[in-house]
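Next one to model:
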Amino acid sequence: MTIIEDYCSAVRSSITNDGHPPLEASGLKLQENLTLIEQSLERMEKRSALPPPLVNLKHLLAKGLSATASLFSPVRVAYQWVDKASNILNNKIGLDAAGVKQSYQQLLTEMSQQKQKAGTLNTAIDNFIKTTHSYWSGLFHCYEIEDFPRTNNDLEHAFGMLRYHQRRCTGRKVAPSSLVIRGSVKLACAIATKLHSFTASDLAQVDIHTWLELRSQLQKHHKARIEQYRFRRDPKAYLANLESRLL
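Purely as a prediction, here's the structure:
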């Protein structure tokens, strides 16, 4: 009875194992583990008679694996490409930015040319390639600049550190609203000053026209925030003013 319960525990463990998404496909792991259990029962059946509950379990596993075999084939192909993409971007072999970019482009070309192997997931492959190209211009900076945030988690950590220091400097419980308006400048300054101590001569070399354009963009954001605040404070008066101006 104990052996039967242990086999059932193995099946339950396989079903409830979610793995570590997104780079580990829990469905593929489920199929692999259930296949191992079925093979174990088949080996034991050849050596000696199985108890009826284990015979039933073996038949259930065989039936389920047979019915879903065709569904896992596209997933397996797609995740092989996902695994390759992950290894390229992890860059454990230490390629420079150009090398990583070339390797990743070769993978995308392979996926595009052989996407029919993914079967029902070929549209997902198209979406993967399209989304990758939308991030292409900024995808490889982290291999050129030391300590540059590589992932969304790393980037969120950089944002969090900036908010933390803003709260400590101002004594507020939350980051000031100005961080939303000037965040693109403040975040860049916070990261850049960690890597290099800037002097007055460094600042004097900044293009004045670029600086004025950036100031203009920040002022537009600031004005938009003010208008939003005015509407929230008194919607009727805000709309009445707009109607008056329109007339």
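
Please count neighbours and contacts with C-alpha atoms only from this point.
Will do.

any idea whether Asp147 is helix, strand or coil?
coil (DSSP: H, G, I helix; E, B strand; the rest coil).

burial of it, as a residue count?
Here the count is done by other C-alpha atoms under 10 Å, and Asp147 has 12 residues near it.

Likewise for Glu38?
Glu38 has 22 nearby residues by other C-alpha under 10 Å.

next one: Phe148
Neighbour tally, Phe148, other C-alpha under 10 Å: 15.

Spit out the contact partners of it.
Shown in contact with Phe148 (C-alpha atoms under 8 Å, 6 or more residues apart in numbering): 141-142.

Check the gap between it and Ser177 for me.
Using C-alpha to C-alpha, to the nearest Å, Phe148 is found at 25 Å from Ser177.

what do you get for Ile145?
29 Å.

repeat for Ala190
Taking C-alpha to C-alpha, one finds Ala190 at 17 Å from Ser177.

between these two, which one's more packed in?
Ala190 (15 against 10).

Go ahead and flag the most central residue of this protein.
Asn152 (6.5 Å; C-alpha atoms, centre = their mean).

List the residues that contact that residue.
No contacts exist for Asn152 under C-alpha under 8 Å, 6+ apart.

10 Å instead, please
By C-alpha atoms under 10 Å, 6 or more residues apart in numbering, the contact set of Asn152 is Ala158.

now Pro52
Counting by C-alpha under 10 Å, 6+ apart, Pro52 has contacts 4, 58.

if I look at it, how far off is Pro74?
Distance of Pro52 to Pro74, computed by C-alpha to C-alpha: 35 Å.

just checking, Ser112 touches Asn122?
Yes - counting by C-alpha atoms under 10 Å, Ser112 does reach Asn122; the two are 9.1 Å apart.

who's more crowded, those two?
Ranked by neighbour count (other C-alpha under 10 Å), Ser112 and Asn122 place Asn122 first, with 18 against 14.

One more sequence to fold, the one below, so I can look at both together:
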Amino acid sequence: MGKRNNIQSIRLQHGLSEALKCFTDDYDQLSEVAGWLIHISTLLDPDENPSRTGDEVENELVEYLDQLLEQNKDNPTLFIFASKIRKTTRNYASGLFHTYDLPALPRTNNDRESEFRGLNQRLLRTTGQKGATKRMIQCSGAWELIPRPGNLEETISAFSSVDMEVFREE
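Predicted coordinates for the structure are as follows:
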């Protein structure tokens, strides 16, 4: 019984090795692209580099992306990846580099985006609706900026104190 299992294991190993050979080129290319992204991340990281202006960071990144395009012009797959990264960078450039000019300004607005995601989750959890309630709240004012009550009793108390006529006018 053990010898039979061993032969099956060897066959399985051989079959998997042959199957993986089909993906070696794709894996190698994707690994190279992953390396590019790591390099870009390091290039953009203010803690990994000396203090630079937004223009300097943008120029370094554009130079690197241009270099990738030039190096990979004979490899269609890698050229497509490099082109896509370059295009995406151009699309976001207007909001990407100005943060380097103001040291105290955070580079992303992830915390703010988390607040909006939290609002959407609370709306869905409390109303069971995605669209109509969200549109009503967006039309009614900037509710997401108001600190939310900590529990159900505080929520009931907060909503009970709002005059419906004032709410409608608002």
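
So what does Cys22 of structure 2 match up with in structure 1?
Per TM-score structural alignment, the equivalent position to Cys22 of structure 2 in structure 1 is Ala67.

So what's the residue count around its match?
10.

on average, how far is the lengthiest helix in structure 1 from the matching bit in structure 2?
Looking across structure 1 with DSSP state H, the single longest helix is helix 52-90. On superposition with structure 2, the mean distance recorded for helix 52-90 of structure 1 (mean C-alpha distance after the TM-score superposition for structure 1) is 1.7 Å.

Could you give me the buried positions within that helix?
Using 16 or more other C-alpha atoms under 10 Å as the test for burial, helix 52-90 of structure 1 gives 54, 57-58, 61, 65, 74-75, 78-79, 81-82, 85, 88-89.

Next secondary structure after that helix?
Counting by DSSP states H and E, the next helix or strand C-terminal to helix 52-90 of structure 1 is helix 97-113.

start and end residues in structure 1 for the helix or strand harbouring Ser157 of structure 2, please.
Using DSSP H and E, Ser157 of structure 2 sits in helix 152-160. Per TM-score structural alignment, helix 152-160 of structure 2 has no counterpart in structure 1.

Pull the contacting residues for the counterpart of Asn91 of structure 2 in structure 1.
Counting by TM-score structural alignment, Asn91 of structure 2 corresponds to Ser134 in structure 1. Applying C-alpha under 10 Å, 6+ apart to Ser134 of structure 1 gives no contacts.

Would you map the helices across structure 1?
With helices called from DSSP H, structure 1 shows them at 2-16, 26-47, 52-90, 97-113, 122-134, 152-170, 178-195, 200-204, 208-233, 235-246.

Out of those helices, the one nearest Phe140 of structure 1 is which?
helix 97-113 (5.9 Å; C-alpha to C-alpha).

buried residues in that closest one?
Buried-residue list, helix 97-113 of structure 1, by 16+ other C-alpha under 10 Å: 97, 100-101, 103-104, 107-108, 111.

now that helix against helix 52-90, angle please.
Relative orientation of helix 97-113 of structure 1 and helix 52-90, computed by axes from the mean of the first three to the mean of the last three C-alpha atoms, to 10 degrees: 130 degrees.

who touches helix 97-113 of structure 1?
With C-alpha under 10 Å, 6+ apart as the test, helix 97-113 of structure 1 has contacts from 78, 81-82, 84-91, 93-95, 114-115, 117-118, 122, 125-126, 128-130, 132-133, 136, 139-145.

change it to 6 Å
140, 143-144 (C-alpha atoms under 6 Å, 6 or more residues apart in numbering).

Just the buried ones from the residues you listed, in PyMOL syntax?
With 16+ other C-alpha under 10 Å as the burial test, the buried ones among the contacts of helix 97-113 of structure 1 are selected in PyMOL as follows:
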select buried, resi 140+143
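
so can I have CSV of the contacts of helix 97-113 of structure 1 showing distance to Ile208 of structure 1?
Shown next, in CSV, are these (distance: C-alpha to C-alpha, whole Å):
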residue, distance to Ile208 of structure 1
Phe140, 29
Tyr143, 30
Glu144, 27
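
Ala200 of structure 1: which of the contacts of helix 97-113 of structure 1 is nearest?
Lowest distance from Ala200 of structure 1 to the contacts of helix 97-113 of structure 1 (C-alpha to C-alpha) belongs to Glu144, with 26.0 Å.

In structure 2, what sits opposite the closest one in the alignment?
Checking TM-score structural alignment: Glu144 of structure 1 goes with Asp101.

can you check Arg43 of structure 1 too?
By TM-score structural alignment, Arg43 of structure 1 lines up with nothing at all.

residues near Arg43 of structure 1, how many?
Arg43 of structure 1: 11 surrounding residues under other C-alpha under 10 Å.

ok, it to Lys58 of structure 1 distance?
11 Å.

I'd like the buried residues of helix 52-90 of structure 1 as TSV, with distance to Cys8 of structure 1 appended.
Shown next, in TSV, are the buried residues of helix 52-90 of structure 1 (distance: C-alpha to C-alpha, whole Å):
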residue	distance to Cys8 of structure 1
Leu54	9
Leu57	8
Lys58	11
Leu61	11
Leu65	16
Pro74	28
Val75	26
Ala78	31
Tyr79	28
Trp81	33
Val82	32
Ala85	36
Ile88	39
Leu89	39
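
quick one: which two of these are the most distant?
The span of those, defined through C-alpha to C-alpha, is set by Leu54 and Leu89 at 44.9 Å.

List of residues touching stretch 154-163 of structure 1?
So stretch 154-163 of structure 1 is contacted by 149, 175 (C-alpha under 6 Å, 6+ apart).

Just after the helix holding Ser157 of structure 2, pick out the following helix or strand.
Downstream of helix 152-160 of structure 2 (by DSSP H and E), the next one is helix 164-169.
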